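Q: Here is the input, now give the coordinates:
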Amino acid sequence: MKEIVTYLIKIKDSPFDLYLSNKPMAPEDANYTRNRTRARDFNGLEDASIDMTNHIAIKKTVTESTEYEEIEYD
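A: Down below sits the predicted model:
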């Protein structure tokens, strides 16, 4: 089974969920989205400049499995 772990970055104290949607090279370059599916996945190796004082990381684990099953064919 293959497992991929990435992280979403979200603002801590906001009246609604705001997720980081780009890879900012400076804190003022950060863009946010309310749609979690548009949030950018980070693997921890990017050269992004994110002040985590006001943000929280959310671990995203995607598990991929392949199953085989013999079936009867008439």
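Q: For the rest of this, base every contact and every neighbour count on C-alpha atoms.
A: OK.
Q: My guess is Ser49 contacts Glu28. True?
A: No. Applying CA atoms under 8 Å, one finds Ser49 not in contact with Glu28, separated by 9.5 Å.
Q: Sequence B follows; please return its structure for comparison with A:
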Amino acid sequence: MSKETVTYLIKRKGIDDDDLYITNRPSENVPTIRYSTDKRDAKHFDGLDKTSIDMTKHVAIKKTVTETTKYEEVGLDD
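A: Have a look, this model is predicted:
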């Protein structure tokens, strides 16, 4: 049995030296976007949140995590 989770990291376009990843969830009420050069700081977006990001200035990076659950019968040693 496998479970797959898809999220997206959002990266700023047009940056030559370092990649800049969005670290917050900007909205219409609070449009400020914060960035980090460390991918580990990037906020994961699932597409269901009410985030407001101008994607003409950004690119989405799809992250797929597949979790597998395995059951197996084992015997007891005498």
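Q: Let me see the TM-score of these two.
A: TM-score of the superposed chains, computed with TM-score structural alignment, normalised by the length of the first structure, equals 0.85; 74 aligned residues with a CA RMSD of 1.9 Å.
Q: quick one on the thing from earlier: tell me which of Ser49 and Glu28 of the first structure has more neighbours.
A: Using other CA atoms under 10 Å, the more surrounded residue of Ser49 of the first structure and Glu28 is Ser49, with 14 against 9.
Q: so who does the more buried one touch?
A: 23-27 (CA atoms under 8 Å, 6 or more residues apart in numbering).
Q: just the strands in the first structure please.
A: 2-11, 19-20, 32-33, 55-64 (DSSP state E).
Q: Which strands and helices lie in contact with the third one?
A: Yep, that's strand 32-33 of the first structure we're talking about. The elements that strand 32-33 of the first structure packs onto, with contact taken as 3 or more CA pairs under 8 Å, 6 or more residues apart in numbering; DSSP states H and E, are strand 19-20.
Q: No more questions from me, cheers.
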